[in-house]
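*Asks:* My questions are about this predicted structure, shown below with the sequence.
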Amino acid sequence: MELWASARRSKVIGVIVGLGYLVLLCTIGVESRKSSKRDCFEYEAISCRAHSASVSDFGGVGDGTTVNTQAFRAAIDHLSQFSSEGGSLLYVPPGRWLTGSFNLTSYFTLYLDKDAVLLGSQDESEYPLIEPLPSYGRGRDADGARFSSLIFGNNLTDVVITGANGTIDGQGELWWTKFRAGELNYTRPYLIEIMFSTSIQISNLTLINSPSWNVHPVYCSNVVVQGLTILAPVRSPNTDGINPDSCTNTRIQDCYIVSGDDCVAVKSGWDEYGIAFGMPTKRLVIRRLTCISPTSAVIALGSEMSGGIEDVRAEDITAINSESGVRIKTAVGRGGYVKDIYVRRMTLKTMKWVFWMTGNYGSHPDNNYDPSAIPMIQNINYRDVVAENVTMAARLEGIPGDPFTGICMSNVTIGLAQNPKKLQWNCSDVAGITSEVTPKPCDLLPDQGQGKIRACNYPEDNSPIENMEVQTCSSIRNRW
């Protein structure tokens, strides 16, 4: 948080001057030499900017067929000169803007108009190849390199990707087809990936048809993801919604996700590579999330969790027609830990499982993993859960000789489907307690009886990410 505060102090004079100019423009209006009219728009962001430009100022054409990759790159390169002068904003006007991968810069905002659609190119050459993540050792889809994401950033400070619910369309169907056919030599691009960065906001956008994961902050701190609508066909491969990965202080809120994979997948590296890199995901807040994912979890912890996952707080979660609520995925060889997980107020409708923990997930990057690297799963808390039309209450499978411990469930009511499983709780190698849970839990989670234990824990203190607030900013745009 000190870096965040220092960055804001260093910009305050420039921002005040820049915003004063914007207020003047918004108040009196301006006629340009080309007889365009300039007006202002407001948006919510962690930082306001003193300078702005439109991608059309750099030769961009929003006709859906012109490739604008160089226009975006040129615009951001030009605007990067203002990083020490109050920062800059790149405005994407109404239109359909076809582009390949481009890199962001620090103290920068990318803003999409409500009628702007950013179209991801389907040409592999428009996505530079980059090295595997050090905590993974290889690409997720294939050995070796991976395609850069459509919107990419590395070693940045203070970056905002936002809009008036403008759209980023990854045009992923061609990528999905190639992936299924084994025709890709490298890992598919994500829509948005930010690496080794701090003070990041991704908000108020619609993301559709990503080639793979949608939003991937990795090795980042102080991240806010809010107000996203993420849509993909429910059978599309690996179209995870939001994947915080080896990140500290992250807040995900007010998002609606329809996905072919997990809606939120919390990660921290894969087997021996994640253990060696040793960067956990911690202090994560997830709230007011709505998810539809018939084949995957609303919130998944893992399976790549070898750097550790701790202090995750999830509340006010709604799921419809999803495979499971909160799922822990791990295996022998992962190492690491998942601990201090707190979930409350889940409303689930039409689920295969409400609770699912898996200690035999498998899927290793190579054969060099350590079979003695046993993960630790402990202090997992669920309370105030209502579910209906459920096939099976819980499938809880720890690791033989290494049980998942400290599981607590309280005030849970599960209504069963018309043809439910005969066995509602399938438990092995787990330990914990329950209170006021229906249907009756397995013997490994003994019912303590009404009123005999407090509700399962949920921290009363604020997570540090709560100190990262958004403010109302103003900028200008041309109206021809």
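*Replies:* Okay, I see it.
*Asks:* from here on, contacts and neighbour counts on C-alpha atoms
*Replies:* Fine.
*Asks:* Going along the chain, name the helices of the stretch 51-200 of the chain.
*Replies:* 69-79, 173-180 (DSSP state H, counting those that start in this stretch).
*Asks:* next, the one to line up against it:
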Amino acid sequence: MASNIFTFGGVFLLVAVASAFDIWSVDHIPNAKKSNDQVIRVRDINVPAGTALDFQGFDGKTIEFHGRVTFGYKEWEGHLIIIKGKNMNIKGMPGHLIDGEGHRWWDKCGGNCGKKKPFMMYTQLENSYVDGLRIKNTPAWCFAINQCSNVHYSNIDIDNRDGHTKGGHNTDGFDVHKSRNIRIYNSKVNNQDDCLAINSGWDIVFENNVCEGGHGIAVAVGGYDVNEAKNILIKNCKVIKNNIGIRVKTLLNGKGIVDGVTFDNVELKDISETGIVIIGNYLNSGPREKPTGGIPIKNLNIRNVRGNVLHNGTNVLVNVAPGSPSGWIWDSNVWGGKPNKNCLGVPNTIADPCAK
């Protein structure tokens, strides 16, 4: 622990300052891990191709990002940044930028074909904070939030807008899997896929966020080792110029449960395809066949979801196995697109939301 001496009114004050270890190269990481410094400063690093900027074994430490972080080019399926640990504080400092330079991988087909593309950032954290990161042009998916518990992600800016014209695809903002008590708030995502995709998890809050250009906010359950999403709150968000506004989609022939998903005060603007989507026949290649009820959607609460769909789009789509959903509450005002006369499985306890 270092200290600084200041004077105030002629009195000397001794102020303790946390010691810091500066990293300018990935070669410095082993020594940083061994040090007693509480703050690790990442400064203007270029990470070699095919190598992760790997922060494992830094429990209790603060990781600060300064300057510009870049990565060498390689086709691979790893992660450009890995952060695992407990009681960590990950901070983006003023003027920093984590630049994936994703145009080198972009080929309009993301993870479905073409070049192998790495994830931007893998986090597996407990009792930790991730705040203030600025991330630009990810090769494909940005945040993998995997097996995390009690973690806050705040004031994060994911800027993949260049991908709209340069072939970006599958540039998800936040992907959540097998995680509990997660809060994502006060953040922005401009991308070409889901702003948020919750594949499984419990007690998750997505609040005060802006999603632009992508595929909307999704609870997408099925096809994984854990197919359960419970107590999910999406609140006070804006979805702008996405193809979908909000959706709950469960895998065709999947098994699991979706229980307690709430969309509260979500504003939609200029949605091109469908404002609200609730389906039980999802496949990666697109929904098809009759929906199956092996992943029932229970206690869905649509509260003050409002805004416009472009005139060639559809306001609301519900296509779930009749009898499988229960406990739905619905209050939406989506306009501008076409009403849908082919909705299936709407519980008889609510008015048909597709008719408007």
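*Replies:* Now that the structure is in, tell me what you want to look at. Predicted model only: the values in this text are computed from it and were never measured.
*Asks:* Would you pull the TM-score for this pair?
*Replies:* Remark: TM-score between the superposed chains equals 0.82 [TM-score structural alignment, normalised by the length of structure 2]; 330 aligned residues with a Cα RMSD of 3.0 Å.
*Asks:* before we move on, the earlier item: want to try TSV for the helices of the stretch 51-200 of structure 1, with distance to Ser259 of structure 1 as columns?
*Replies:* Converted to TSV, these look like this (distance: least, Cα to Cα, whole Å):
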stretch	distance to Ser259 of structure 1
helix 69-79	27
helix 173-180	14
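*Asks:* Throw the ones you listed into TSV and include distance to Cys408 of structure 1 and mean neighbour count, thanks.
*Replies:* Output for these, formatted as TSV (distance: least, Cα to Cα, whole Å; neighbours: other Cα atoms under 10 Å):
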stretch	distance to Cys408 of structure 1	mean neighbour count
helix 69-79	49	19
helix 173-180	39	16
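*Asks:* closest one to Tyr342 of structure 1 among those helices?
*Replies:* Closest approach to Tyr342 of structure 1 among those is made by helix 173-180 (34.6 Å; Cα to Cα).
*Asks:* what's the spacing between that closest one and its chain's center?
*Replies:* 22 Å (Cα atoms, centre = their mean, to the nearest Å).
*Asks:* Which stretches in structure 2 count as helices?
*Replies:* For structure 2, the helices defined by DSSP state H cover 29-34, 163-166.
*Asks:* Of all the residues in the last one, which ones are buried?
*Replies:* By that I understand helix 163-166 of structure 2. Across helix 163-166 of structure 2, burial judged by 16 or more other Cα atoms under 10 Å covers Gly163.
*Asks:* any idea how far the residue nearest the centre of structure 1 lies from Arg344 of structure 1?
*Replies:* By Cα atoms, centre = their mean, the mean C-alpha position of structure 1 lies nearest to Ile242, the distance being 2.2 Å. If you measure Ile242 of structure 1 against Arg344 of structure 1 using Cα to Cα, to the nearest Å, the figure is 20 Å.
*Asks:* ok, back up a step: and the residue nearest to the centre of structure 1, what does it touch?
*Replies:* Trp213, Asn214, Val215, His216, Cys263, Val264, Ala265 (Cα atoms under 8 Å, 6 or more residues apart in numbering).
*Asks:* what's the matching residue for Val320 of structure 2 over in structure 1?
*Replies:* When structure 1 is aligned by TM-score structural alignment, Val320 of structure 2 is paired with Gly398.
*Asks:* Let me see the contact set for that match.
*Replies:* Met357, Thr358, Gly359, Asn360, Phe404, Ser428, Asp429, Val430.
*Asks:* Val390 of structure 1 now?
*Replies:* Val390 of structure 1 neighbours (Cα under 8 Å, 6+ apart): Lys349, Thr350, Met351, Lys352, Trp353, Val354, Ile414, Gly415, Leu416, Ala417, Pro420.
*Asks:* Buried ones only from those residues, please, as a PyMOL command.
*Replies:* Paste this into PyMOL to select the buried members of the contacts of Val390 of structure 1, with burial taken from 16+ other Cα under 10 Å:
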select buried, resi 349+350+351+352+353+354+414+415+416
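*Asks:* who touches stretch 242-249 of structure 2?
*Replies:* Here stretch 242-249 of structure 2 makes contact (Cα under 8 Å, 6+ apart) with 211-221, 239, 268, 270-282.
*Asks:* In space, what's closest to Asn321 of structure 1 - neighbours in sequence excluded?
*Replies:* What sits nearest to Asn321 of structure 1 in space, not counting adjacent residues and going by Cα to Cα, 6 or more residues apart in numbering, is Thr350, at 4.7 Å.
*Asks:* repeat for Gly313 of structure 2
*Replies:* Closest to Gly313 of structure 2 by Cα to Cα, 6+ apart is Glu273, at 4.3 Å.
*Asks:* Please list all residues in contact with the alignment partner in structure 2 of Pro217 of structure 1.
*Replies:* Aligned by TM-score structural alignment, Pro217 of structure 1 pairs with Ile145 of structure 2. Applying Cα under 8 Å, 6+ apart to Ile145 of structure 2 gives the contacts Tyr122, Thr123, Gln124, Phe174, Asp175, Val176, His177, Ser179.
*Asks:* Mark which of the residues you listed are part of strands, please.
*Replies:* Tyr122, Thr123, Gln124, Phe174, Asp175, Val176, His177, Ser179 (DSSP state E).
*Asks:* Just give the number of residues close to Asn426 of structure 1.
*Replies:* Look at Asn426 of structure 1: counted by other Cα atoms under 10 Å, it has 15 neighbours.
*Asks:* Understood, closing this out.
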